[in-house]
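**Student:** What would the 3D arrangement of this be:
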Amino acid sequence: MALKGASQSGLARATGVNRSTISQIFDENAARLPGSQLTADCAAVLGVSTDYLLGLTDRPERPGDAIEAAVQMTEADRTSADEQLLDWFREASGYKVRHVPATLPDMLKTEAMMRWEYASFLSKTTDQAISAMRERLDVLRTRSSDHEIAISVQELDSLATGEGYYRGLTKAVRREQLSHFMALHDEFYPSLRVFLYDSRRVFSAPITIYGPLVGVIYVGRLYLAFRESSRLRSLIEHFDWLVREAEVDARDFGSHLARLMDRI
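**Tutor:** The predicted structure follows:
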């Protein structure tokens, strides 16, 4: 009632009972407890769940609101999604950000890579993609948050050889991208740590975990955002599992890139 700015008389009017009925509920010396209907009415007026009023949960949200708060679906429109991602990055300032990208992390890509990759997207211009990449890199340069990134070994192998997803990407762009990775690793390690896992042994969908605040799974056209603590812990445990199973530790990322450069 204090948070909602409600008075006893106002609550009585809203629930359709006498003020004395509400007063008796607050009287520590009275034995009267509200019935189920009055409890439900009070919960509805105050915007909380009946379980919260009965002391059965420490979350005040009503069931539908709790589900909405715990899992949110955001359409992955290219322009607005970039803004959403930046909002999540800003919200997580000061916390560790864990990331498993769909291909390579956008904020670590070269402009040439971005122009090749986003050329076929009609809903977003290449310049918009590059602008979003630069802004995310600026967030990294503030060093306000540590970043851990897990990428499959096979993803970088495909980049080096120009196979699979990277078929048609010129040798010059591939070499520049690997060189760019090396430069960023040298500049930001250990606040930026990149681990390489073997996708033949372990698997992960694209996810980003913004500290203890929100975990996001990318499914293509949608982002699924989780804020409930137990689900966040599950995502964090999944990411930490990828790190433990990594074929290449973050400290060896630079030397692994050097070996890939020799293959081009």
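**Student:** drop to CA atoms for contacts and neighbour counts, all remaining ones
**Tutor:** Will do.
**Student:** you'd agree Leu104 is up against Ile151?
**Tutor:** Yes: with contacts counted by CA atoms under 8 Å, Leu104 reaches Ile151, the gap being 7.5 Å.
**Student:** Neighbour count: those two, which is higher?
**Tutor:** With neighbours defined as other CA atoms under 10 Å, Leu104 and Ile151 compare such that Ile151 has more, 26 against 16.
**Student:** OK, contacts around the more buried one?
**Tutor:** By CA atoms under 8 Å, 6 or more residues apart in numbering, Ile151 lies in contact with 100-101, 103-104, 194-197.
**Student:** show me what contacts the residue nearest to Gly164 when sequence neighbours are not counted?
**Tutor:** Of all residues not flanking Gly164 in the chain, Ser158 sits nearest, at 6.2 Å (CA to CA, 6 or more residues apart in numbering). Ser158 sits next to 164-166 when contact means CA under 8 Å, 6+ apart.
**Student:** Compile the residues you listed into JSON lines and extend it with columns for secondary structure and distance to Thr50.
**Tutor:** Shown next, in JSON lines, are the contacts of Ser158 (DSSP: H, G, I helix; E, B strand; the rest coil; distance: CA to CA, whole Å):
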{"residue": "Gly164", "secondary structure": "helix", "distance to Thr50": "55"}
{"residue": "Tyr165", "secondary structure": "helix", "distance to Thr50": "52"}
{"residue": "Tyr166", "secondary structure": "helix", "distance to Thr50": "55"}
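**Student:** Which stretches in the stretch 51-200 of the chain count as helices?
**Tutor:** 63-70, 78-91, 111-118, 126-141, 153-161, 171-188 (DSSP state H, counting those that start in this stretch).
**Student:** Output those in a markdown table; the columns should cover distance to Ile217.
**Tutor:** Shown next, in a markdown table, are these (distance: least, CA to CA, whole Å):
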| stretch | distance to Ile217 |
| --- | --- |
| helix 63-70 | 13 |
| helix 78-91 | 12 |
| helix 111-118 | 21 |
| helix 126-141 | 18 |
| helix 153-161 | 19 |
| helix 171-188 | 24 |
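**Student:** for comparison, sequence B:
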Amino acid sequence: MPEMIDRRDRATLFRTRLLQALEGRSQSWLARETGLDRSTISALLAPGTRLPNAQAAADCASVLGVSCDWLLGLTDRRDPPDVLAARAVTLVPAARALFDDTILAWHRAAKGAKIRHVPATLPDLLKTPEVLAFEYAAILPDPGPALSAFQAQREGLDASLPDFEIALPRHELVSFASGTGYWSGLAPELRRAQLDHFAEVLETRYPALRLYLFDAHRVFSAPVTVFGSDRAVVYLGQQYLVLTDQARVAEAAQHFDHLVREAGHSARDTPGLIRGLAV
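**Tutor:** I've put the predicted structure just below:
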């Protein structure tokens, strides 16, 4: 239930926010733009308990480019609903690259926060250089410089990921271990080395880094990363669908947590499960 505010306090808050939204413009300007009498504007800005009617509040909010609810103290979000909605869901170009500047910026912005990640294939942060070279061969004819730059970026991120969870469909690792589908053509010794690397890193960096394997027959997930409580990003291929509304971000986090529960094993068990696939 919304908190009830005394009329006197609400009137004070309205005057304060109306003056903030005016940003130095005159009462005469506001009267002219809204079509309200100057005496009405003066009365609204004078100390007391005077509050606008719905029409006057809406007109002021529209002219000033703010939310009517914000003016009246019903929300702390200043922007009008259409602006908030536009910002809450955006599309950002996604480069076909090892790690683009956009992803790096999101990681840095979430420094210290919990990150939940469902990768599109295997997590890039845990891949060996040989696997990365195989996967990106079509776009990296000379992978050496790109791999070196990626390794430097990856090392820089390690210290800023104190709480990093990954959820992965088990069939992705099974396909990788057997060299089928997407991983067809990758040499067996490189696949075994990658699986050993996965297990070793997960053991070394536990509990800061945790990986869970879920059954895609029971539950499905698109590639998505939840950066703390401020941003959730769904990978579409050529674009990222970015959610910044806190309620939607929380729902994405709940979806991820459901994947973890469906895994049916603890993160401590994951290295052993991976080594079992390397046989």
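**Student:** re the thing from before, could you list which of the contacts of Ile151 of structure 1 belong to strands?
**Tutor:** 100, 194-197 (DSSP state E).
**Student:** what helix or strand does Thr225 of structure 2 sit in?
**Tutor:** Using DSSP states H and E, Thr225 of structure 2 maps to strand 224-227.
**Student:** what's the mean deviation for stretch 86-93 of structure 2 versus structure 1?
**Tutor:** After superposition onto structure 1, stretch 86-93 of structure 2 sits on average 1.1 Å from its aligned residues (mean CA distance after the TM-score superposition for structure 1).
**Student:** So which bit of structure 1 is that stretch matched to?
**Tutor:** Using TM-score structural alignment, stretch 86-93 of structure 2 lines up with residues 68-75 of structure 1.
**Student:** which residues are in contact with the matching stretch?
**Tutor:** By CA under 8 Å, 6+ apart, stretch 68-75 of structure 1 touches 81, 221-228.
**Student:** just stretch 46-55 of structure 2 next, same as before
**Tutor:** For stretch 46-55 of structure 2, using CA under 8 Å, 6+ apart, the contacting residues are 7-8, 11-12, 14-15, 43-44.
**Student:** cutoff 6 Å now
**Tutor:** 8, 11, 44 (CA atoms under 6 Å, 6 or more residues apart in numbering).
**Student:** Kindly report the same for stretch 246-258 of structure 1.
**Tutor:** Outside stretch 246-258 of structure 1, the residues touching it (CA under 6 Å, 6+ apart) are 182, 193-197.
**Student:** Now rank these by neighbours and give me the top one.
**Tutor:** That'd be Val194 among the contacts of stretch 246-258 of structure 1, by other CA under 10 Å, with 27 neighbours.
**Student:** Stretch 159-179 of structure 1 corresponds to what range in structure 2?
**Tutor:** Against structure 2, stretch 159-179 of structure 1 falls on residues 176-196 (TM-score structural alignment).
**Student:** gap between the matching stretch and the chain center?
**Tutor:** Distance of stretch 176-196 of structure 2 from its chain centroid, counting by CA atoms, centre = their mean, to the nearest Å, is 31 Å.
**Student:** Check stretch 94-114 of structure 1 too.
**Tutor:** The chain centroid and the centroid of stretch 94-114 of structure 1 are separated by 13 Å, computed with CA atoms, centre = their mean.
**Student:** same deal with stretch 208-218 of structure 1?
**Tutor:** Worked out by CA atoms, centre = their mean, stretch 208-218 of structure 1 lies 2 Å from the chain centre.
**Student:** Where does it end up in structure 2?
**Tutor:** Taking TM-score structural alignment, stretch 208-218 of structure 1 hits residues 225-235 over in structure 2.
**Student:** Can you tell me the SS state at His265 of structure 2?
**Tutor:** Using DSSP: H, G, I helix; E, B strand; the rest coil, the structure places His265 of structure 2 in coil.
**Student:** And for Ala253 of structure 2?
**Tutor:** Per three-state DSSP, Ala253 of structure 2 ends up helix.
**Student:** Show me what it aligns to in structure 1.
**Tutor:** For Ala253 of structure 2, the aligned position in structure 1 is Ile236, judged by TM-score structural alignment.
**Student:** Which residue is the nearest non-sequential neighbour of that match?
**Tutor:** Ile236 of structure 1 sits nearest to Ile209 (CA to CA, 6+ apart), 7.1 Å away.
**Student:** distance of that neighbour from Arg174 of structure 1?
**Tutor:** Look at Ile209 of structure 1 and Arg174 of structure 1: by CA to CA, to the nearest Å, they are 28 Å apart.
**Student:** more crowded one of these two?
**Tutor:** Set Ile209 of structure 1 next to Arg174 and count neighbours by other CA under 10 Å: Ile209 wins out with 28 against 22.
**Student:** returning to that earlier point: neighbour-wise, give me the winner out of the contacts of Ser158 of structure 1.
**Tutor:** Highest count within the contacts of Ser158 of structure 1 by other CA under 10 Å belongs to Tyr166, 19 neighbours.
**Student:** ok, it - contacts?
**Tutor:** Leu159.
**Student:** before we move on, what about Pro80 of structure 2?
**Tutor:** 66-67.
**Student:** try 10 Å
**Tutor:** Taking CA atoms under 10 Å, 6 or more residues apart in numbering, we find Pro80 of structure 2 in contact with 61-62, 64-70.
**Student:** for Gly168 of structure 1, same thing?
**Tutor:** So Gly168 of structure 1 contacts 116, 162 (CA under 10 Å, 6+ apart).
**Student:** same check, this time on Arg175 of structure 1
**Tutor:** 159-160, 181, 260-264.
**Student:** Which one of those is nearest to Arg13 of structure 1?
**Tutor:** Phe181 (65.1 Å; CA to CA).
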